[in-house]
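Undergrad: No sequence on hand, only this structure:
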């Protein structure tokens, strides 16, 4: 089946939001040489070249007025989404519903939201703009954590490289795992990071400590989630009193030792559930929870689901639209 992809271009677009997914869709043609599964077309409002936020000039194929919205409409992000051209928003409002599949990369979600195309749907965007998306369109259920979200025919993703992950997921859905794997190998990327993977790790979510002993301690926590990571044990490793350690850790990372450990353990458990067939009890021990019940409580509190259900959702196929 042929699924034409139309990419909207505008001044201030993020070039990687355009080129990343396009390389994936174009790669499907090499992986399935008997046909071109994703004919690609780029279009700007007036058909003239646009300047990306990095200064690169992109020449569209056609003006939007001449574009046919046949299957997938891809809306990239970039600085140009902050104060978009009203004519572009109106074009999306009018023509977006005609697409069988809407795909927004990064702050392209802001354009879809401005056009009313995300109302009543779950969506995401770059973590730094999730609050803005919520304020722009309260009718959108904004999830700031995943790298991409699929809600029916609408797919939204986090920043830049997440657009590649989403495109690979769509190719896998359309043409199977082997085709997506061939593209991923060619691009030297993961076959597909799961959509529910967090936009950034515990280490990135927290600030990096200025002092070397605390930086080393952050690394130790990440590499040894099953160790004794109580405040007392960590303080002894940092050669500080528990009280001094807790104050210093929070001052330098922006979070408490306990919350940092909780996030690392949850992240590690999620990765094991996603990437291995280890039993829940085995995962609980490896992630530092000790018991399956303790891990179940942590998942219920943070993710509103149980570990077994989390694994089932991860391994379930993407819903068809």
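TA: Alright, I've got the coordinates. Everything quoted here is computed from the prediction, not taken from an experiment. Residues are numbered from 1 along each chain as shown.
Undergrad: Going by C-alpha atoms from here, please, whenever you check contacts or count neighbours.
TA: Noted.
Undergrad: in stretch 295-315, what's buried?
TA: Applying a neighbour-count criterion of 16 or more other CA atoms under 10 Å, one finds 295-299, 306-307, 310-311, 314 buried in stretch 295-315.
Undergrad: Taking those residues, tell me the two that lie furthest apart.
TA: 297 and 314 (19.0 Å; CA to CA).
Undergrad: does the closest residue to residue 292 other than its chain neighbours sit in a helix or strand, and which one?
TA: Leaving aside its chain neighbours, residue 292 sits nearest to residue 281 (4.9 Å; criterion: CA to CA, 6 or more residues apart in numbering). For residue 281, the enclosing helix or strand under DSSP states H and E is helix 280-286.
Undergrad: try this one next to it:
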């Protein structure tokens, strides 16, 4: 039997799902392998006695950071509001540094990586966390290289994830590394989740933070681009539409939307392509044409460069079971064509 020891840290106010999700995923390996493979999981508390999670449920740790622990292969640090009271505890930092020297993998879910940062484990490391905690993370650990829009990131033996349910994505990635893709697929099927979202998949639509103010010329221009993604736009053609110079348009658009018009257009095309892949059976050629890509090969290259996954694999992982019938002949799906709405539910990629 191949057995892998996993230590799961718990502290007052930890997020229960950050531990329960990976624990359930790991537990299925023994069942599905009929006992040939197993994760041996122990909880390790930062305090003695029962530890209450942020939801109010409590757990009694198997060990504490003050006890002798077995030699773990993998450490998982959950997130939760309690991390901000616990992360800079010198005893915890010392324990994590020791585990980092001894373990094959040290991982943090959501804002659990603040504990890794306090232990000095994030310096010059590429990491991610829940998008709401990115500003605080950058201010607290300026040496960390933050990817704010990723589901999970691996840099050496340090693994970090976005919020809550991203811990299941991470655990499935670890199962695939440890026991192969088929085992990860079997576990995912049993849990009724995706095999795993690509680590580079966006936590949310790239249009969320670049919406212009309601009623402005720029939001009208954004809407025009969204409704006409298939058109070969240029800064000059867009400027002509709003009756201003290309230079003035670029200045105003960047001031109000914090990106250039062409970057917004590129983001919108990728976002629409994702929606088509998730919700329709359109061919890659048709999607490329509707979203304004020069050809199918160019679409594949751009999509892979942005999301670290090719369009066909993205569709396999994220497509709805019953793709929507396509009635509109051009442009993006209607649910995605209104910038004035915050973002439709399907546009949101739950960071948790």
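TA: Looks like it came in fine. Here the structure is a predicted model, which is why all the values come from computation and not from measurement.
Undergrad: Distance check, the residue nearest to residue 292 of the first structure against residue 177 of the first structure.
TA: Plainly put, residue 281 of the first structure is 30 Å away from residue 177 of the first structure if you go by CA to CA, to the nearest Å.
Undergrad: hang on, residue 259 of the second structure packs against residue 253?
TA: Yes: Residue 259 of the second structure is in contact with residue 253 according to CA atoms under 8 Å; the separation is 7.1 Å.
Undergrad: and the two? which has more neighbours close in?
TA: A direct count of neighbours by other CA atoms under 10 Å for residue 259 of the second structure and residue 253 places residue 253 higher, at 21 against 15.
Undergrad: Enumerate every residue touching residue 176 of the second structure.
TA: 182-184 (CA atoms under 8 Å, 6 or more residues apart in numbering).
Undergrad: Between those, which sits nearest residue 18 of the second structure?
TA: Distances from residue 18 of the second structure to those, taken by CA to CA, are shortest for residue 184, at 18.4 Å.
Undergrad: counterpart of that closest one in the first structure?
TA: Alignment note (TM-score structural alignment): residue 184 of the second structure maps to residue 180 of the first structure.
Undergrad: Correct me if wrong: its match contacts residue 168.
TA: Yes: using CA under 8 Å as the test, residue 180 of the first structure is close enough to residue 168 to be in contact (5.8 Å).
Undergrad: Mind checking which of the contacts of residue 176 of the second structure are in strands?
TA: Using DSSP state E to define strands, no part of the contacts of residue 176 of the second structure is located there.
Undergrad: which among those residues gets closest to residue 154 of the second structure?
TA: Minimum distance to residue 154 of the second structure across these is 17.8 Å, recorded for residue 184 (CA to CA).
Undergrad: residues in contact with the closest one?
TA: Shown in contact with residue 184 of the second structure (CA under 8 Å, 6+ apart): 172-173, 175-176, 195.
Undergrad: Could you rerun that using 6 Å?
TA: Listed by CA atoms under 6 Å, 6 or more residues apart in numbering, the contact partners of residue 184 of the second structure are 172, 175-176.
Undergrad: Name the nearest residue to residue 238 of the first structure, sequence neighbours excluded.
TA: residue 213 (6.0 Å).
Undergrad: what does residue 100 of the first structure align to in the second structure?
TA: Match for residue 100 of the first structure (TM-score structural alignment): residue 104.
Undergrad: So its match sits against residue 75, correct?
TA: No: under the criterion of CA atoms under 6 Å, residue 104 of the second structure makes no contact with residue 75, lying 8.6 Å away.
Undergrad: out of the two, which sits in the more crowded spot?
TA: residue 75 (26 against 14).
Undergrad: for that one, helix, strand, or coil?
TA: strand (DSSP: H, G, I helix; E, B strand; the rest coil).
Undergrad: So what does it match up with in the first structure?
TA: Residue 75 of the second structure maps onto residue 73 in the first structure, by TM-score structural alignment.
Undergrad: And residue 195 of the second structure, by the same measure?
TA: Using TM-score structural alignment to pair residues, one finds that residue 195 of the second structure aligns to residue 191 in the first structure.
Undergrad: What is the neighbour count of its match?
TA: Number of residues near residue 191 of the first structure (other CA under 10 Å) recorded here: 21.
Undergrad: Just list the residues touching it, thanks.
TA: Contacts for residue 191 of the first structure (CA under 6 Å, 6+ apart) come out as 181, 184.
Undergrad: what about it, distance to residue 181 of the first structure?
TA: 5 Å.
Undergrad: residues in contact with residue 276 of the second structure?
TA: No contacts exist for residue 276 of the second structure under CA under 6 Å, 6+ apart.
Undergrad: Roughly how far does it sit from residue 142 of the second structure?
TA: Using CA to CA, residue 276 of the second structure is found at 38 Å from residue 142 of the second structure.
Undergrad: do residue 136 of the second structure as well
TA: 10 Å.
Undergrad: do residue 269 of the second structure as well
TA: For residue 269 of the second structure, the distance to residue 142 of the second structure - CA to CA - is 32 Å.
Undergrad: and if you look at residue 302 of the second structure?
TA: For residue 302 of the second structure, the distance to residue 142 of the second structure (CA to CA) stands at 30 Å.
Undergrad: now the residue lying closest to residue 210 of the first structure once chain neighbours are set aside: how far from residue 160 of the first structure?
TA: Nearest non-adjacent residue to residue 210 of the first structure, counting by CA to CA, 6+ apart: residue 252, 6.5 Å away. Distance, residue 252 of the first structure to residue 160 of the first structure, by CA to CA: 28 Å.
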